[in-house]
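> pasting the sequence and the predicted model now:
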Amino acid sequence: MKIILVQKKRLKSHYIMIHPIWVISFFFLLIVFFVTAISLVSLYLIAERKNMVTDDVVKGWIKSLDQQRREIDDIKNETDSYLDSLAVKLGNLESRTSDLDRLGALLIIKAGLRDNDLDCYVNSGNKLENYYSDNTCFSIKERIDQLFLKVKDREQQCVLLDKLLNQSRHYKEVLIAGMPVEKGWISSPYGRRIDPFTGKVSWHNGIDFAGKSGTNILAVAGGLITWVGYRNSYGLLVEINHGNGRITRYAHNQSVTVKVGDVVMKKQCIAQMGSSGRATGDHLHFEVWVNGEVVNPMQYLLQ
């Protein structure tokens, strides 16, 4: 490509040779520049449009915030209501634990214990009551924790009291004492006596109680029936194991109301008086055995 330049004054001409590749490159670069410029402007306008905050967007934000505020208020109201109901329930529980304290004190008296036998039971309650009297110092969670400890302590002490009372009742129940017949009288003592069959002096292992046929025979203590049936000269015999090596025997019965394996209570009817076995008439032969040796029943009958 040739470009001719002409000067007016001197009327001289000059020419410049431009290669076609240069022209093409120039126009190509020009086109690239314009395309790039247009792209950048377009991207800028799009970004600005995205960042624009319209009235509709603001209204949407306000509406969303109002909804969230209402939800928060509802949650707060529900929480306040729950906490109020929880505080009422805590008050009721605290009142019941106070009732439990009073009941425990009565049980201690009935058990025949001294006040200082269960110091932990009494003192811990006093300390916790001081805590509860100042509601402003403790949150509901702390009150629940304190109440849990108090109830746990009371449970342990009630278990202890129950064991003590059961032991006391059990001791009285299995204590051999009282008359083994509903009605009757002593006809033959324990020890040496004249044998009614031989007329000679012999040893008598028990005490005989005379009475009417069919008179109720009573257990002198609670225990387990270990023998019911005929045994040699005893006739129809009932044997009771009272534990701790103590056994009582009831012989010459007419009939029985228990069987082996039964658990009987003190003063429970176990048989009816008769004359079975080696007997001269209706009576009860009563024996007491301690650790495998027969003992005088009179010491127990007088208790």
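Looks like it came in fine.

> contacts and neighbour counts: CA atoms only from here.
Will do.

> ranges for the helices of the chain?
20-50, 55-110, 119-133, 140-174, 298-301 (DSSP state H).

> for those, which one sits closest to residue 215?
Closest to residue 215 of these, according to C-alpha to C-alpha: helix 298-301, at 18.3 Å.

> buried set for that closest one?
The neighbour-count check on helix 298-301 (16 or more other C-alpha atoms under 10 Å) flags residue 298 as buried.

> who touches it?
Outside helix 298-301, the residues within contact range by C-alpha atoms under 8 Å, 6 or more residues apart in numbering are 176-179, 190, 207.

> looking at the helices of the chain, which is closest to residue 250?
helix 298-301 (14.2 Å).

> off-centre distance for that closest one?
With C-alpha atoms, centre = their mean, to the nearest Å as the basis, helix 298-301 stands 45 Å off its chain's centre.

> same check on stretch 73-91?
Put simply, stretch 73-91 sits 27 Å off its chain's centre (C-alpha atoms, centre = their mean).

> swap in stretch 120-139?
Centroid displacement of stretch 120-139 relative to its chain, using C-alpha atoms, centre = their mean, is 23 Å.

> hmm, who's touching it?
With C-alpha under 8 Å, 6+ apart, stretch 120-139 has contacts from 101, 143, 146, 150, 153-154, 157.

> that one: which residues count as buried?
Within stretch 120-139, the residues that count as buried by 16+ other C-alpha under 10 Å are 121-122, 125, 128, 132.

> how about the residues you listed in JSON lines, adding distance to residue 225?
Below are those laid out as JSON lines (distance: C-alpha to C-alpha, whole Å):
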{"residue": "121", "distance to residue 225": "40"}
{"residue": "122", "distance to residue 225": "42"}
{"residue": "125", "distance to residue 225": "45"}
{"residue": "128", "distance to residue 225": "50"}
{"residue": "132", "distance to residue 225": "54"}
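
> for comparison:
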Amino acid sequence: MNIIVINSKRGHSRTLPVPRHWPWLLAAVFVLLPALIGVGAYQLVYHVGDQPEYTPLMTARFADQLNEQEKALSELDQLSQEQFRALTLKLAQAQARLVRLDALGERLVEVADVGSDEFDFSTVPGLGGPESADEGTSYELPSFMEAVDQMAETLERRERQLDILEDLLADKQIEDQTWLSGRPLSKGWMSSRFGRRSDPFTGRVAWHKGVDFAGKEGTPIVATGSGVVTFSGVKSGYGKMVEVNHGNGITTRYGHALELLVEPGEIVRTGDVIAKVGNSGRSTGPHVHYEVLKNGAQVNPQPYIYRARR
């Protein structure tokens, strides 16, 4: 294949030989080049067109991650606050228990009749001792929560010990309070003793199951020991009567009252006024019929009347 070049000024022509592969090269240039340009333009338009959509997607992902991190931080902060509140509450409870232990200790000192200058809960106990030989050895401090737990356990042990001690002392105190002693009248005289006597109504020999104390009508009748009122009302032969259970099988009765001042189930202490002297029931005049029962049977009240109070 040749290419003829004509010169119009000089009037001659020139023939240029063309290699055989040039037509294919030119065809490749005119066909492949536009194709490459089109593909490049398409890729450019595709990536440039997707960029605005890709950027918001990545932004949304970063925003989601940021929200998750903020949520995790918020949960961690809330957990820390809850643990701090729990720790504060635990310390407050420990402090309250310490106050209670101090009050209980002071009460035990009072009950046990120990001098306040000998055992004072309001002062810090003295501590000391020689320096230990292994003072320089390393010591690992326990964690704060572990120390708080150990203190709570120690407080619990102290509370149990003090509760047991208080119960023992309270039992002794109750035993002292239920100790029967004295007369049921602060003013009056013994008008009839326990045992055989002439019945004031029939004149026959009869067994008197209690002791009579004569006094003015309306004179206060007092309990001779602490206990629980088991009866307060009218009983045949006794008139208006009060019965008090003192425990350990001991019961006292106070009969012929003018007025009853206690109710069944009421707790009375030694010296409490429970009734007033009267003339109710089988009686010849104002007095109180006083009985002491041991395991349900009347016994002579005089040993209880004359023994000293605890």
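Nice, I can see it. Small disclaimer: the values here were computed from a predicted structure and weren't measured.

> still on that earlier bit, and the helices of the first structure: which comes nearest residue 252 of the first structure?
Closest among the helices of the first structure, once you apply C-alpha to C-alpha, is helix 298-301, at 19.3 Å.

> so where is that closest one in the second structure?
Alignment of helix 298-301 of the first structure against the second structure: residues 302-305, by TM-score structural alignment.

> and if you look at stretch 225-234 of the first structure?
Under TM-score structural alignment, the match for stretch 225-234 of the first structure is residues 229-238.

> tell me how far the matching stretch lies from the chain's centre.
Using C-alpha atoms, centre = their mean, the mean C-alpha position of stretch 229-238 of the second structure is found 43 Å from that of the whole chain.

> tell me the buried residues in that stretch?
The neighbour-count check on stretch 229-238 of the second structure (16+ other C-alpha under 10 Å) flags 229-234, 238 as buried.

> how about a markdown table for those residues, with distance to residue 302 of the second structure added?
Output for these, formatted as a markdown table (distance: C-alpha to C-alpha, whole Å):
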| residue | distance to residue 302 of the second structure |
| --- | --- |
| 229 | 22 |
| 230 | 23 |
| 231 | 23 |
| 232 | 24 |
| 233 | 25 |
| 234 | 25 |
| 238 | 20 |
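
> take these and keep only those in strands.
Members of those lying in strands (criterion: DSSP state E): 229-234.

> save those as CSV, and put in distance to residue 271 of the second structure too.
Converted to CSV, these look like this (distance: C-alpha to C-alpha, whole Å):
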residue, distance to residue 271 of the second structure
229, 14
230, 17
231, 18
232, 17
233, 20
234, 23
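
> farthest-separated two in these?
Every pair of these checked by C-alpha to C-alpha; the farthest is 229 and 234, at 14.1 Å.

> and residue 166 of the first structure, what's its match in the second structure?
Matched by TM-score structural alignment, residue 166 of the first structure corresponds to residue 170 in the second structure.

> do the same with residue 287 of the first structure
Match for residue 287 of the first structure (TM-score structural alignment): residue 291.

> surely residue 12 of the second structure meets residue 4?
No - applying C-alpha atoms under 8 Å, one finds residue 12 of the second structure not in contact with residue 4, separated by 10.5 Å.

> returning to what we had before: list the contacts of the match of stretch 225-234 of the first structure.
When contacts are defined by C-alpha under 8 Å, 6+ apart, stretch 229-238 of the second structure is touched by residues 240-245, 255-256, 260, 262-268, 280-282, 289.

> could you do stretch 258-273 of the first structure as well?
Counting by C-alpha under 8 Å, 6+ apart, 173-174, 180, 211-228, 238, 252-257, 282-284 sit against stretch 258-273 of the first structure.

> ok, 7 Å please
Outside stretch 258-273 of the first structure, the residues that touch it by C-alpha atoms under 7 Å, 6 or more residues apart in numbering are 173, 213-228, 253-257, 282-284.

> for it, buried residues please.
258, 264-273.

> and it, how far apart are its ends?
Using C-alpha to C-alpha, to the nearest Å, the end-to-end distance of stretch 258-273 of the first structure comes out at 14 Å.

> before we move on, what about stretch 207-219 of the first structure?
Start-to-end, stretch 207-219 of the first structure (C-alpha to C-alpha) is 15 Å.

> and the buried residues of stretch 258-273 of the first structure as a markdown table, adding distance to residue 21 of the first structure?
Converted to a markdown table, these look like this (distance: C-alpha to C-alpha, whole Å):
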| residue | distance to residue 21 of the first structure |
| --- | --- |
| 258 | 132 |
| 264 | 128 |
| 265 | 129 |
| 266 | 131 |
| 267 | 135 |
| 268 | 133 |
| 269 | 136 |
| 270 | 135 |
| 271 | 139 |
| 272 | 142 |
| 273 | 145 |
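
> from the centroid of the second structure, which residue is nearest?
Central residue of the second structure (C-alpha atoms, centre = their mean): residue 93, 8.2 Å from the mean position.
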